[in-house]
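**Q** Show me the folded form of this:
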Amino acid sequence: MTGPIDSDSLARAPKVLLHDHLDGGLRPATVAEIAAEIGHTLPVPDVAELGEWFRRSADSGSLERYLETFVHTVAVMQRHEDLVRVAREAAIDLAADGVVYAEIRYAPEQHLEGGLSLDEVVAAVQQGLAEGEKEAASAGTPIRTGQLVTAMRHAARSREIAELAERHRDNGVVGFDIAGAEAGFPPSRHLDAFGYLHEANLHVTIHAGEAFGLPSIWEAVQVCGTDRLGHGVRIMDDIEVIGGKDEYGRPAAKLGRLAGWVRDKRIPLELCPTSNVQTGAASSIAEHPIGLLKDLRFRVTVNTDNRLMSGTSMTQEMTGLVQQGGWTLEDLRWVTINALKSAFIPFDERLALIEGVVKPGYARLGAG
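**A** Here you go, the predicted model:
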């Protein structure tokens, strides 16, 4: 399909999501209901206004106001039953959006104020995801989910969180992540954790190349041995666009040594277009580097990051790329298969989803 893509096709297209934060994807009504139960004061009382407050705050250009949004979502994710509910609703909402596989990340160390242990947090999230998977299957929208257990890069618990991930790898955890402010907190501060994870043969993704540039990406790739790059949009700092086309019809560009390595090694980029625009990593969806990186055949994937704060979904991310970036259904199929190739579940499970779900799904829409 090379012509216009209608909204129904975009909604029905199978989707794969590798970068989605559990504490960034709550339903506004859930935030309001739990906050009322626990006595947490929200910035606005009305549910409809609350959702808009989250979006305005994330889009305000103020880092302080952006971070404040997570104060409220994390506050309502401290009890066992609340973690179960939030995780269950995440799986259901993603499945209803056409997502067939999702890796959902969160930092267990941020959910201990209600007296839960780290292991109890992971178990509660897994219970919710399993319940959500079951409900989604009953609704005719099956989804497979996995947890990415995240350590905060400004804290000193990364080895502990790595061991937590290993303990739960047979109970829903598919990998490990570090997140938080990049500047001043390089991933190399956590080499003990990464060494442990590599010895345990556990998959790793690292937030790098979002707010900070090439040094963050280089350390994540060459020092810490990451399997994927969370965002990685600043790899563009190592690419010089010459103009015109090369002999393969792709944009003519000169890749620096790091960009060339990332492309050659097929290191996946977990790009989040709407979020990247909000944080200033890109000026607009139309100008987002994802289009050029796709054309240069980096292993590009499309993600939501924080669905509540960005007011987005996978369908909306794809719609923006089609309407503002000129993407085709074949482009969307390609990045979806990229994402499954890059997923942290076993190869046979990835292949089954590619061959049994994604390819047939896009074929029904006229692609592939």
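
**Q** From now on I want contacts and neighbour counts done on CA atoms only, so please keep to that.
**A** Noted.

**Q** Tally up the residues packed near residue 49, please.
**A** Using other CA atoms under 10 Å, residue 49 has 13 other residues around it.

**Q** likewise residue 41?
**A** 12.

**Q** do the same with the one 3 residues further on
**A** By the criterion of other CA under 10 Å, residue 44 has 14 neighbours.

**Q** mind checking how far it is from residue 311?
**A** Using CA to CA, to the nearest Å, residue 44 is found at 17 Å from residue 311.

**Q** ok, and what's touching stretch 148-157?
**A** With contacts defined as CA atoms under 8 Å, 6 or more residues apart in numbering, stretch 148-157 is touched by 103-109, 158, 161-162, 165, 173-182, 185-187, 189-190.

**Q** quick one more, to check against the first:
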Amino acid sequence: MTLTSDEILALPKVVLHDHLDGGLRPATLIELAAEIGHELPSTEPDELARIFAENANSGDLVRYLEAFAHTTAVMQTAVNLRRVAREAVLDLAADGVIYAELRYAPEQHVDGGLSLQEVVEAVQEGIEEGVSEALEAGFAIRAAAILDAMRHLDRSVEIAELALANRGRCCVAFDIAGPELGFPASNHREAFQLLREAHMPVTIHAGEADGAGSVGEALGLGSARRIGHGVRIHEDIEGFGGEELVLGPIAQHALDMQIPLEVCPTSNVQTAAAPSIEAHPMHELRNLGFAVTVNTDNRLVSGVSMSSEFAALVETGWDKEDLFEATLAAAWGAFLPYDEKADLAELVIEGYGLEL
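**A** Reported below is the predicted structural model:
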């Protein structure tokens, strides 16, 4: 039976891949841009959201990325960072998300004079405010932050040290984001060694704009516990989509270790990592036993929510049990202590009303 919109909204959700600078409320972006005199494509919320979504669906990566110049422009003060983080948590909670990991690159928010540490603290304050306000509104959500280093720049060691200094309250993991093709994880070998020796969780954007080799480098040199997107790992599977398959070492490693793939269906189509949601490699990867999770990536820029991503998958044939399995995989893939992951998994099981 097809799930209704209300039924999808009511399902508990876990999002592991959601960029803070890609999920602002349109009205907030317009208000903050006006305060600093930053020009936007539109000052009407619905139209601005439509423009961003059209750019994201244009097939032009340059147009897709234009939105981030606007969002980061207004995220250069502690007050604004706090507000954006708070609203992100509230919006996710209202969408049925019970656990969220919000990621952002501190180095992109220092143009207004903030230090990296001040950026981290402002975002964390906003997250905590959002969790408290959501609870007052009747929504129970837990949220955490992942710190990104930009893979085409050279501050990864500094951001890794920042992540370690804020481990616990303000940071649960480290990531590298930004242009993948031409900027391999090996450029940040020193940062990954530092994190590995400190046993700091790492997730790495890989297998989106580059192929399976990028995923392999993330899993090997980067010791990634999760892969951001990862959909092109299928390029390491001979005969993918057919009856007779031969898994290469990268795919076999990810499957054997149940490395969560932070799949973002709509965004993957928009960036050409997948031809369509119907023909997305995630379906076959899931059927093969890979730990496929469902995520938003950039809610404003892509014009999505967790509920809309669920609905899009339901249109391709996913049912409640399929959504449950992906959400449970996300719960167990969360960067939480084991007992807290178990508690989160129990909430998912209870919320879906399904038996294992």
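
**Q** Restricted to strands, list the contacts of stretch 148-157 of structure 1.
**A** Among these, the ones falling in strands (DSSP state E) are 103, 104, 105, 106, 173, 174, 175, 176, 177, 178, 179.

**Q** just checking, what residue in structure 2 corresponds to residue 120 of structure 1?
**A** Alignment note: residue 120 of structure 1 maps to residue 118 in structure 2; criterion TM-score structural alignment.

**Q** and its match, that's in a strand?
**A** No - if the criterion is DSSP: H, G, I helix; E, B strand; the rest coil, then residue 118 of structure 2 is helix and not within a strand.

**Q** Can you give me every residue that contacts it?
**A** Contacts of residue 118 of structure 2 (CA under 8 Å, 6+ apart): residue 78.

**Q** ok, now how distant is it from residue 276 of structure 2?
**A** For residue 118 of structure 2, the distance to residue 276 of structure 2 - CA to CA - is 40 Å.

**Q** Map residue 342 of structure 1 onto structure 2.
**A** By TM-score structural alignment, residue 342 of structure 1 lines up with residue 333.

**Q** residues near that match, how many?
**A** Per other CA under 10 Å, the neighbour tally for residue 333 of structure 2 reads 23.

**Q** and the residue nearest to it when sequence neighbours are not counted, how many neighbours?
**A** Leaving aside its sequence neighbours, residue 333 of structure 2 sits nearest to residue 260 (CA to CA, 6 or more residues apart in numbering; 6.1 Å). Residue 260 of structure 2 has 27 neighbours, counted by other CA under 10 Å.

**Q** what does residue 260 of structure 2 align to in structure 1?
**A** Per TM-score structural alignment, residue 260 of structure 2 is aligned with residue 268.

**Q** Next, the contact list for its match, please.
**A** 227, 228, 229, 298, 299, 300, 301, 338, 339, 342.

**Q** Quick check, the second one in contact with residue 266.
**A** Same thing as residue 228 of structure 1. No - the criterion here is CA atoms under 8 Å, and residue 228 of structure 1 misses it with residue 266 at 9.1 Å.

**Q** quick one, which of these two is more surrounded?
**A** More crowded of residue 228 of structure 1 and residue 266, by other CA under 10 Å: residue 228, with 27 against 17.

**Q** Alignment lookup: the more buried one to structure 2.
**A** Per TM-score structural alignment, the equivalent position to residue 228 of structure 1 in structure 2 is residue 226.

**Q** Isn't its match up against residue 206?
**A** No - using CA under 8 Å as the test, residue 226 of structure 2 is too far from residue 206 to be in contact (9.9 Å).

**Q** residue ranges for the strands of the stretch 1-150 of structure 2, please.
**A** 13-19, 97-104, 142-150 (DSSP state E, counting those that start in this stretch).

**Q** Out of the ones you listed, the one nearest residue 217 of structure 2 is which?
**A** Taking CA to CA, strand 142-150 is the member of the strands of the stretch 1-150 of structure 2 nearest to residue 217 of structure 2, at 16.5 Å.

**Q** How much space separates residue 2 of structure 2 from residue 316 of structure 2?
**A** 11 Å.

**Q** go on, residue 171 of structure 2?
**A** In terms of CA to CA, residue 171 of structure 2 sits 36 Å off from residue 316 of structure 2.

**Q** what sits against the corresponding residue of structure 1 for residue 17 of structure 2?
**A** Using TM-score structural alignment as the criterion, the counterpart of residue 17 of structure 2 in structure 1 is residue 19. Going by CA under 8 Å, 6+ apart, residue 19 of structure 1 touches 103, 104, 105, 230, 270, 272, 303, 304, 305.

**Q** Show me where the stretch 251-368 of structure 1 has its strands.
**A** Going by DSSP E, counting those that start in this stretch, the stretch 251-368 of structure 1 shows strands at 251-255, 269-271, 300-302.
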